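[1] Give me a model of this one.
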Amino acid sequence: MPFYFQGFPNIIAFKTTSKMINTSKNKFVIPAIPAVLLSMVSVQGGASIAKHLFPILGASGTASLRIGFSAILLLFFFRTNLFALNKKQWVYCLAYGTCLGAMNLVFYLAIKRIPLGLGVTIEFTGPLVLALVGSRKLLDLLWVLLACLGIALIAPWQNNNVDLLGVALALLAGALWAGYIVLGGKVSQIMKSGDAVAVGMIFASALVLPFGIFSGGLAALNVPLLLIGVAVAFLTSAIPFTLEMGALRLLPSKTFGILMSLHPAFGALSGLLFLKEYLSLAQWLSIICVIIASIGATYFSRKER
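    Prediction:
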């Protein structure tokens, strides 16, 4: 899931996103709110397709395929001039891309063991905690408690069917997502956002590709699988990026943030429809708690951006 185009569940991420989006005078055909919803459908649908590849390519092989093709698409989309970057930009992109690649790899390893909807929900807690760190508002304590309740409802000691390692990996992916947000904000201050994402994906590919190779998963590659990999890259990068970029020109970032807080629900529905991943009542309640916490943290943030 997620790298940049898997959505941002809190206001810190939306602020970063707003800085990273190139404004344009071109008219956006799709209305803003449907565009954001379609973006989430595209991302989670792409994640479901990717998960179907796990039995053949493995999680690391699938991550390599998805990130590799995404890097190519982004470089083509932004037409980044790699020779124009200075040393500082390369160093920042290295840190940013490494965190990005690790986040994607770890998340794919997580959803190999646990349902997609739960993986998205648990990962969401990383950026949510980042949004609430340092807050002195009493109301924010409610969102923290709701997020904690959400995790408690799907903790392995509550449900023997939840894989402990899968939960731990999803939590690690959430921590990496928080780091990715922080690094994204820094790198967007010294270079164009599109170039930062494209170059970061190069480093992400360099990190993940060895795992795909040494796992043996990429040995099973053939033309149909390559085409599926391209489709996954489009669904999880090119299409959502285009939709979100257009929507952010028309929507306040707070409204955008509230909408993107629905990602866990879309992940759960995608897992149900495409992967037959049925969740228990407690697991659905967990997803609802995290969504409410994310919406609350976004809506009651200090000021409109």
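[2] From now on I want contacts and neighbour counts done on CA atoms only, so please keep to that.
    OK.
[3] could you pull out the helices for the stretch 51-200 of the chain?
    Applying DSSP state H, counting those that start in this stretch to the stretch 51-200 of the chain gives helices spanning 54-78, 87-111, 116-132, 138-153, 164-187, 193-214.
[4] from the middle of its chain, how far away would the fifth one be?
    Here helix 164-187 shows a centroid-to-chain-centroid distance of 9 Å under the convention Cα atoms, centre = their mean, to the nearest Å.
[5] Repeat that for the third one.
    The gap between the average C-alpha position of helix 116-132 and the chain average comes to 10 Å, counting by Cα atoms, centre = their mean.
[6] Also the last one?
    The chain centre lies 15 Å from the centre of helix 193-214; the measure is Cα atoms, centre = their mean.
[7] Residues touching stretch 194-210, excluding its own?
    For stretch 194-210, the surrounding residues in contact (Cα atoms under 8 Å, 6 or more residues apart in numbering) are 4, 20-22, 60-61, 63-64, 67-68, 70-71, 74-75, 78, 80, 82, 93-94, 96-102, 105, 187-188.
[8] For the comparison step, fold the sequence that follows:
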Amino acid sequence: MTDEKKHAAGHPMLAALALLCSQLSLNGGAAVAKHLFPKIGVEGVTAYRVGISALIMLLMFRPWRTRLTGRQALNVAIYGSVIGLMNLLIYRAFSHIPMGIAVAIEVAGPLTVAVISSHRLRDVVAVCLAVAGLYFLLPMHGQVDQLDPVGVAYAAGAAVCWALYIVFGKRVSSGSGGQSVAWGMLAASLFIVPIGVAHAGAALLTPSYLLIGAAIAVMSSAVPYTLEMLSMRALSQRTFSMFSSAAPAISALAGMVVLGELLSPTQWLAIAAIVAASALTSLR
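    Next comes the predicted model:
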């Protein structure tokens, strides 16, 4: 095998590894963020995550060196707005229900993208698995009546945003990965930061909170979104959705280790069913 062929064969593997690292960083940051909710509210933490990430990305990649066309600017604006809203909604969900369950519901977004982009019989099985998993997680089931329906609704909204994030992220990724993310984070910050300031006010300037906010921004946005953008350039939209399927399990583990969020065996089985459904949609 020539060096060129070896590089081509290894490229998707590196992209998959980058995506896994992004999930670990993202969920670790989310677990840390939940500790700040009582201090500055969900909106304040989201403003930290998005605003500080935007500053970091702008300094790192200096995206103004690459001029955007009108179409690219529109895609970046939508991409960034979706990032901001997705962050706000999933953090709101975290404030009501355990992280693993929230992300299990949220992953319905990439699952939907994968199913729509494929026409195979096994997708029917995947949908059945996902429906079964959601049935045992949603409040309509008697054993999980402790779940807050409001939190479930927020997670469902985040699922819609995640699906849009994949679609528009794939379009934006045709340019330079880091610069595309920087433009997207700037658009997200223009949307989210004013909301955070309106809710948290001067508390956002507390030095100790700022330090934690910077760590959250790096772990939850700057690192994972850059790695995901690089992955999107090498992986198809459907394959990217498949690798994202591990998110509920990783999130549940992060919630258990960092926050002490213990799930019942039924809830773990439900999460496993949703992870299996997401993975099954992209098996070749």
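[9] picking up where we left off before, what's the most buried one of the helices of the stretch 51-200 of the first structure?
    Ranked by average neighbour count under the criterion mean count of other Cα atoms under 10 Å, the helices of the stretch 51-200 of the first structure are headed by helix 116-132 at a mean of 26.
[10] and the angle for that helix with helix 138-153?
    150 degrees (axes from the mean of the first three to the mean of the last three Cα atoms, to 10 degrees).
[11] and helix 116-132 of the first structure, which stretch of the second structure?
    When the second structure is aligned by TM-score structural alignment, the counterpart of helix 116-132 of the first structure is residues 99-115.
[12] mind checking which of the helices of the stretch 51-200 of the first structure is nearest L235 of the first structure?
    helix 54-78 (9.7 Å; Cα to Cα).
[13] The closest one - contacts with which helices or strands?
    helix 32-52, helix 87-111, helix 193-214, helix 223-233 (3 or more Cα pairs under 8 Å, 6 or more residues apart in numbering; DSSP states H and E).
[14] How far off centre is stretch 55-68 of the second structure?
    22 Å.
[15] can you list contacts of that stretch?
    By Cα under 8 Å, 6+ apart, stretch 55-68 of the second structure touches 178-183, 185-186, 222.
[16] Quick one: end-to-end distance for it.
    The first residue of stretch 55-68 of the second structure is 19 Å away from its last residue (Cα to Cα, to the nearest Å).
[17] same check, this time on stretch 130-139 of the first structure
    By Cα to Cα, the extent of stretch 130-139 of the first structure from end to end equals 16 Å.
[18] Equivalent analysis for stretch 212-226 of the second structure, please.
    By Cα to Cα, the extent of stretch 212-226 of the second structure from end to end equals 20 Å.
[19] What does P156 of the first structure correspond to in the second structure?
    That one, P156 of the first structure, aligns with P139 by TM-score structural alignment.
[20] ugh, typo on my part, it should be L100 of the first structure
    The equivalent of L100 of the first structure in the second structure is I83 (alignment by TM-score structural alignment).
[21] Am I right that its match is in contact with Y165?
    Yes. The criterion here is Cα atoms under 8 Å, and I83 of the second structure meets it with Y165 at 6.8 Å.
[22] Tell me the spacing between the match of P156 of the first structure and V152 of the second structure.
    Distance, P139 of the second structure to V152 of the second structure, by Cα to Cα: 8 Å.
[23] returning to what we had before: closest to F14 of the first structure out of the helices of the stretch 51-200 of the first structure?
    Closest among these, using Cα to Cα: helix 164-187, at 9.4 Å.
[24] Just list the residues touching the residue nearest the centre of the second structure, thanks.
    Nearest to the mean C-alpha position of the second structure, counting by Cα atoms, centre = their mean, stands W162 at 6.5 Å. Counting by Cα under 8 Å, 6+ apart, W162 of the second structure makes contact with 82, 86, 106-107, 109-110.
[25] switch to 10 Å and redo it
    Listed by Cα atoms under 10 Å, 6 or more residues apart in numbering, the contact partners of W162 of the second structure are 82-83, 85-87, 106-113, 156, 168-169, 241.
[26] Also L128 of the first structure?
    L128 of the first structure makes contacts with 8-13, 143-144, 147, 174, 178, 261, 290, 293-295, 297-298, as judged by Cα under 10 Å, 6+ apart.
[27] Give me the aligned partner of V172 of the second structure over in the first structure.
    By TM-score structural alignment, V172 of the second structure lines up with V187.
[28] Over to L263 of the second structure?
    By TM-score structural alignment, L263 of the second structure lines up with L279.
[29] was I right about that match contacting L118?
    Yes. Contact criterion Cα atoms under 10 Å: L279 of the first structure and L118 qualify, at 8.6 Å.
[30] Serialize the helices and strands packed on helix 54-78 of the first structure to JSON lines and add fields for distance to L250 of the first structure.
    Formatted as JSON lines, these follow (distance: least, Cα to Cα, whole Å):
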{"stretch": "helix 32-52", "distance to L250 of the first structure": "6"}
{"stretch": "helix 87-111", "distance to L250 of the first structure": "27"}
{"stretch": "helix 193-214", "distance to L250 of the first structure": "19"}
{"stretch": "helix 223-233", "distance to L250 of the first structure": "26"}
